[in-house]
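Colleague: let's see this in three dimensions:
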Amino acid sequence: MVGRFDERFIEEIKGRLRPSDVIGKTVKLRKQGREYVGLSPFNKEKTPSFFVNDEKGQFFDFSSGKTGDIITFLQETERLSFAEAVEKLAAEAGLALPAADPRGAEVEKKRQGLADWLELAAQWFEAELKRPVGRDARAYLEKRGLPEKEWARFRLGFSPSGRTALKDYLVTKGARPAELVEAGLLIAPEDGGAPYDRFRDRIIFPILDARGRVVSFGGRAMDPNARAKYLNGPETVVFHKGNNLYGLSEARKILAAAPTGDEPPLVVVEGYMDVIACQRAGIPSVAPMGTALTEEQMEVLWRHHPEPTLCFDGDRAGRQAAGRAIDRALPLLKPGKSFKFALVEGGKDPDDVLREQGPAALKSQLEKTTPFAEALFVRERDLEPLDTPERRTALKVRLRKLAATIADPDLAQAYKEDLLGRFEQLWPTQQPVYTVGAAGRELSRHRWAKKGALAGASPETKQAAQDLKASPRPLAAALAVAALHDPSLIDNSIELVGARGFGDERLDAIAQALVQIRYETDEAEFDGVVRRLRSRGVSQELIAKLERDARRAGVSAPFLDATAARDRVRALWSQAFELLMKLEALERAVASAVGDMARDPSAAAALINLKAERDHLRKLVNSDWAGEAHDKPVLPH
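Modeller: Next up, the predicted model:
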């Protein structure tokens, strides 16, 4: 007897095994962009139509329409049960199976029994919708623009008004009323009376888990005077509202079928009909079950999409739901894991837009999104009028505190800078110019380059600024050159490189091109990388100049040593990259503090401390930070 495999154990297996490795043992795969392609294992074919995407953790076979994860693949190709497939993959991943115990086996047996009754109930509800008793429900669905041909896809059903109609049917199939109460299908009166049907005179929406198994139901009342318009099943051994999302199994199919490079958004909406509307339009969509989005549901969403779109109604309740989602998500945000917000126009919901304007209009509206940081700032800005210094200061304090709640320190710092930058833009003022030393080195590189801060400066200061504007930092150039020769150096920092480049805006084009190359190919030869860069508009002259700028780094860039061991090169490169990221953040913080001091002289002490920390890091970046002299040859041209 195999103990029950919980979701955490399943995810651990998937986290250790790449689908392309598992499936590649059966199907001959070749890399094609960000996916792997091969001949279908389910049908005979000459042209490959079988795709494996490691990022999505899915395979998709166009010839048969089959899709799924590595567990599904073994079930389909080797005719294994779910438990057998999990056992085999666990062994391959080097994971010990959860210990089997009599109590756990008994619980699993009970879960399976309840699941069987839930499935049978779903089939009965579907049949009732098509019978004479479901006439009004059918008319309602047609009126809502949901034709009969779509009902089976979403397994829609109907529960008659009889007090024990479902109970009577399932009892004839061998069910015990107590089991049906445990499954959430019946209600047991507190006075000890006979259990009766929970769902009566309602359109039924089956709630499925991620693998498409019925775990509960939602019901929409046909009676306009019903006490509850929508009714969800209760918490049970099988169903936990805070962990499940309505529509997830269908949304996963849509995501898996999306072509490479054209991944659709994963949209979170408020109601069953909105989910159905989005999915009919080809938009993967889910909804929480009448509760605020939980932390567990957010983690589920991020397993399927790096930046889901939250679409709430524009009314007061919708704004409150969005606010609760912001507060719950903020501490959980990580690099590459966030949310966007979308608002359907005209006070409508997605179901209204689909019926009135069609799929194209719905897609267009859901593509107009607001980044998380902007949504957070707007919420705080609009809490109260900002007509006094006290209220403006209160807003600034709130923004700092909110940024500090983010667990990831780098992201917390980035949010602080972003939110305070938005704050400054509410009351733009002319900032004073601060210079350092006879050569007039800039307080903020961006202020010299973008704010016209050179007015009235000495010729030496202007020349120093022009030199900086013409060339990147030597160490930043050296980082980029090393990555050109070995693009795999950026793999552990690829999200940061994509978002912040190499710590110098003049290198952004090269950084973005390298990130795209790493996503598309395993190209490692310098000449091949250069060809790909040139195809993206990065000229040979720019690359040659970059090589010259890198040599100015001298002993500060030991990772350019052509004789060094590869592991050491990778470690030194990562160390230098981290230093530059810290320096970039400090320079932005100093620039922000200068603005603070212009309005509040008491901020001078903070500015002095920030400048001291920045100057120390500048010296470290420009010194032999690896602690050794280098007279070894640099990477070959």
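
Colleague: from here on, just use CA atoms for contacts and neighbour counts.
Modeller: Fine.

Colleague: could I get the full set of strands for the stretch 1-150 of the chain?
Modeller: Under the criterion DSSP state E, counting those that start in this stretch, strands of the stretch 1-150 of the chain are mapped to 30-32, 35-38, 50-53, 58-61, 67-68.

Colleague: could you also give me the structure for this second sequence? I'd like to compare it with the first:
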Amino acid sequence: MTLTPAFLDELRSRITLSSLIGKSVKIRRAGREYKACCPFHQEKTPSFTINDDKGFYHCFGCGAHGDAIRWMTDQRGLPFMDAVKELAAAAGMEVPAPDKRSAERAERQKGLHDLMADAAQWFTEQLHGLAGAEARAVLERRGISAETARRFGFGYAPDSRSRLRHALSSYGDARLVEAGMLIQVEGKEPYDRFRGRLMIPIRDVRGRVIAFGGRIIGDGEPKYLNSPETPLFDKGRNLYNLDRAQAAARKAGRVIAVEGYMDVIALAQAGFEESVAPLGTAMTEQQLERLWRMADVPLLCFDGDSAGQKAAMRAAMRALPLLQPGRSLGFVVLPQGLDPDDLVRQRGPAAFEQLLAKPEPLVERIWAHELAAQPIETPEARAGLRRRLTEHAQAIGDPIVRSEYLAEFRRRFDRLFAPPPRRQYQQRQPGPAGQRRGPWKPPEPPPSAEARNVHSGGIDRVLAKAILAGLIRHPAEIARHMEVLGTLKMADGALGRLFEAVIDVALEDQALDGERLRTILATSGFDQIAGDLLRADTLPFSFTQVGGDEDRARADLNEAIAVLVARPAVDAALAEATAAVQSGFTDEAFARQVALVKERQMLEARLANLMLDDEEGETIA
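Modeller: Down below sits the predicted model:
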């Protein structure tokens, strides 16, 4: 089907956007526009505006923006064509007729939707009949109320090879096979796929039944049986309970992905309506995209056993290439041996809410997994850990997120393997006979080469020069650190004036590249000092060099700025702690001194890890 721009423009013009949005969101007039609290993120002060004249909505808080069709696809979750058809019906417009093949496909799917709806109704009737007594007992034992069973459309498939086939015989065997309700074996009569099972309808985003999941009554395998792939059902693109969870997720500001149907149903009964589940497969890229349309950081809550945790890691690996700034995953770790259903039944909704309040970030899940993967007692094992972490970070498609992961893994690695501080003991000097000698005091640690380069303002001048050279080569990074850089007194004299000029020029043109910035500096009287700075080979950092990996250079520059900012405060605190130890030794003062010495060593290690060598590629260190 081809929809012309003219048709779509006419459709938009016939829709009053405020009336459409006002059906599900409380809006109020504000001059020529309408305002509301944004339905796409949690907020208390309205920042969501609707302009009927221009036909668009916009949120100044989260950036959500679109027209009537976009509202139907993003807020209602409808596919594009379904959104157009629904709006056209409301506007009294005829959607252009599809071509013959599309029409035949649509008609065939319509018939399958009718078939599945009738099958769901028949299963429900069996559940409430004489044959469904055992299935009803299963629901009762699982704590599923009659209201919950009704809302989720529970049914029962009798233990028969032909009951459903005969009940829906008007559709014909071929259509029932196509819908996945019968199994066809060559040379034999088709027979019912679901037999002796508690039936759970699977619905699409519009609430139409497209498949079933069947749980065995009593013993038997498989415990759960799903519909096969059909023209209506693509298990890798759908999520169980998606139709109900979308509105609940917008209201709650989160979406929870669990492993199975019964987990979703138990959580919904306990008040967590924003729950969904994959359909018998590992979480796919398409399902992750569905989750991200509902929340920036979906919460994955898989079982606490090893299988559940492996499923969580598979989802993490699938998510890495798709990450974007602000878009990630959170992981809710359940107590060992419990699934969400068990947890809410045994410990109540409050216990589950506590777990949801403190999800494990994606970066922490990957770090913990790789740290526990094998012993790290040898240099070779530590190198393996470093390589695996780097490979995970390199899998991320977005260059900004990738550089942040590289930097974060580097920091964690350095903290874990930084050498312990050495305790330096003063040699006790013999005193006059009978005179009590005071407790020993550790000497003040000698200043490092970097510390000797720190001027009165507390900033390492050599590192400051390297960072300034990096900012000139990569001016796009200035905006990211503007708040910090604007308060730093990096140097005095000509170097300080050059720093201020770089900041001022970058503020005026945030799209500036390094070559253009150097041209502007040259015309402003900074030609010689900027040239000397860029030619200087004081510290071999990736961000001071010409060429090389741009992502690596930006990541290293960001890390160097973090060290530059952090080090003066650590140095000052260490000097204070050392003075405290010398004036009167206590265990508490010594412990603080040791901790600060270790923190100082970690900063030095972070800086050393940024230095290039002849054979280095882009790695964590």
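
Colleague: how about the strands of the stretch 1-150 of the first structure in JSON lines, adding distance to Gly233 of the first structure?
Modeller: Putting the strands of the stretch 1-150 of the first structure into JSON lines (distance: least, C-alpha to C-alpha, whole Å) gives the following:
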{"stretch": "strand 30-32", "distance to Gly233 of the first structure": "45"}
{"stretch": "strand 35-38", "distance to Gly233 of the first structure": "40"}
{"stretch": "strand 50-53", "distance to Gly233 of the first structure": "35"}
{"stretch": "strand 58-61", "distance to Gly233 of the first structure": "30"}
{"stretch": "strand 67-68", "distance to Gly233 of the first structure": "28"}
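
Colleague: please say which position in the second structure Asn179 of the first structure maps to.
Modeller: Quick fix: residue 179 of the first structure reads Glu, not Asn. Under the alignment defined by TM-score structural alignment, Glu179 of the first structure is paired with Arg175 of the second structure.

Colleague: helix/strand/coil for that match?
Modeller: Secondary structure for Arg175 of the second structure, judged by DSSP: H, G, I helix; E, B strand; the rest coil, is helix.

Colleague: can you redo the strands of the stretch 1-150 of the first structure as TSV with mean neighbour count and distance to Glu541 of the first structure?
Modeller: Supplementary listing: the strands of the stretch 1-150 of the first structure in TSV, determined by neighbours: other C-alpha atoms under 10 Å; distance: least, C-alpha to C-alpha, whole Å:
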stretch	mean neighbour count	distance to Glu541 of the first structure
strand 30-32	14	30
strand 35-38	21	33
strand 50-53	25	37
strand 58-61	24	42
strand 67-68	20	47
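
Colleague: out of the ones you listed, which gets nearest to Glu7 of the first structure?
Modeller: Evaluated with C-alpha to C-alpha, the strands of the stretch 1-150 of the first structure place strand 67-68 nearest to Glu7 of the first structure, the distance being 15.9 Å.

Colleague: now do that closest one: distance to the chain's middle.
Modeller: With C-alpha atoms, centre = their mean, to the nearest Å as the basis, the distance from the averaged C-alpha position of strand 67-68 of the first structure to the chain average is 21 Å.

Colleague: for that strand, name the packing helices and strands.
Modeller: Judged by 3 or more C-alpha pairs under 8 Å, 6 or more residues apart in numbering; DSSP states H and E, the packing partners of strand 67-68 of the first structure are strand 58-61, helix 248-257.

Colleague: again, 10 Å this time
Modeller: Contact analysis of strand 67-68 of the first structure by 3 or more C-alpha pairs under 10 Å, 6 or more residues apart in numbering; DSSP states H and E lists strand 50-53, strand 58-61, helix 70-78, helix 248-257 as its packing neighbours.
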